[in-house]
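Asker: can't give you the sequence, but here's the structure:
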């Protein structure tokens, strides 16, 4: 197994299932999204730009999606913490994922890349 696969499969259930579902949701948003390993975590890029990543919040003990351009828009489910650019959306692995909310947030973020507000190399 590679590092990305290890990240997902070393987690206990239900966290593993939650993260794998989030991975699938992120990858299904656009054909220009790819997964890579950066900074010791699974990162998702839109074309060549960092788009979002998956991680586990140590304080809240929940998996989350970190949105790289989260500071460009507001949504009640996004939290900023002490970050200036990124915002997070936390998930309870014991509950159903808020699919519509995830789609909305990811599509809003993709819009910044597609509309040229984030320069793509």
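Answerer: Great, that's in hand. Treat the numbers as computed from the prediction; the structure is a model and nothing was measured.
Asker: going by C-alpha atoms from here, please, whenever you check contacts or count neighbours.
Answerer: OK.
Asker: doesn't residue 113 fall inside a helix?
Answerer: Yes - according to DSSP: H, G, I helix; E, B strand; the rest coil, residue 113 belongs to a helix.
Asker: relative to residue 110, how far out is the one residue sitting closest to the centre of the chain?
Answerer: Closest residue to the average C-alpha location of the chain: residue 65 at 3.2 Å, with CA atoms, centre = their mean. Distance of residue 65 to residue 110, given as CA to CA, to the nearest Å: 14 Å.
Asker: hold the first one in mind and look at this next one:
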């Protein structure tokens, strides 16, 4: 857990605050969500299966929430870019987080796993 805590502590504001808030939002969505540091990134797993992660967009220098199975969603706020499977939600660290959109897409991703479309 220390590695995970250190990751957050080494971030600079306002991205640190954004990531810490997202961590709390994501973890409270379901008791089966776990939080791990994988490939040097902040991943969230549902019953051990990776379903989303947090990272910083190289070009825009903005934090984002990535949905691993994003290809299953058509929400206009999710961006595909050159990814075949994942979609991202760019976030402005200087503005309030779009809580309803974040919770909705996290719940939709969890439901995808619960439905059996994605094997857990």
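Answerer: Right, received. Where do you want to start? Given the structure is predicted, the values throughout are model-derived calculations rather than measurements.
Asker: how far is stretch 53-63 of structure 2 from where the chain is centred?
Answerer: 11 Å (CA atoms, centre = their mean, to the nearest Å).
Asker: which part of structure 1 matches it?
Answerer: Aligning stretch 53-63 of structure 2 against structure 1 (TM-score structural alignment) gives residues 53-63.
Asker: got the buried residues for that stretch?
Answerer: Neighbour-count burial for stretch 53-63 of structure 1, counted by 16 or more other CA atoms under 10 Å, picks out 53, 54, 55, 56, 62, 63.
Asker: average offset between the longest strand along structure 2 and structure 1?
Answerer: For structure 2, the strand that runs over the most residues, judged by DSSP state E, is strand 49-56. Mean deviation of strand 49-56 of structure 2 relative to structure 1 after superposition (mean CA distance after the TM-score superposition for structure 1): 0.7 Å.
Asker: I'd like the distance from that strand to the chain centre, please.
Answerer: Offset of strand 49-56 of structure 2 from its chain centre (CA atoms, centre = their mean): 4 Å.
Asker: do the same with stretch 92-104 of structure 2
Answerer: 12 Å.
Asker: give the other helices and strands that the longest strand of structure 2 contacts.
Answerer: strand 41-46, strand 63-67 (3 or more CA pairs under 8 Å, 6 or more residues apart in numbering; DSSP states H and E).
Asker: just the ones you listed: most buried one?
Answerer: Comparing those by mean neighbour count (mean count of other CA atoms under 10 Å), strand 63-67 comes out on top with a mean of 23.
Asker: which secondary structure elements does the next helix or strand after that strand contact?
Answerer: Per DSSP states H and E, the first helix or strand lying C-terminal to strand 63-67 of structure 2 is strand 87-90. Under the contact definition 3+ CA pairs under 8 Å, 6+ apart, strand 87-90 of structure 2 sits against strand 63-67.
Asker: give me the angle between the strand it packs on and strand 41-46.
Answerer: With axes from the mean of the first three to the mean of the last three CA atoms, to 10 degrees defining the directions, strand 63-67 of structure 2 sits at 40 degrees from strand 41-46.
Asker: which residues touch the aligned residue in structure 2 for residue 29 of structure 1?
Answerer: Using TM-score structural alignment, the equivalent of residue 29 of structure 1 in structure 2 is residue 29. Applying CA atoms under 8 Å, 6 or more residues apart in numbering to residue 29 of structure 2 gives the contacts 103, 106, 107.
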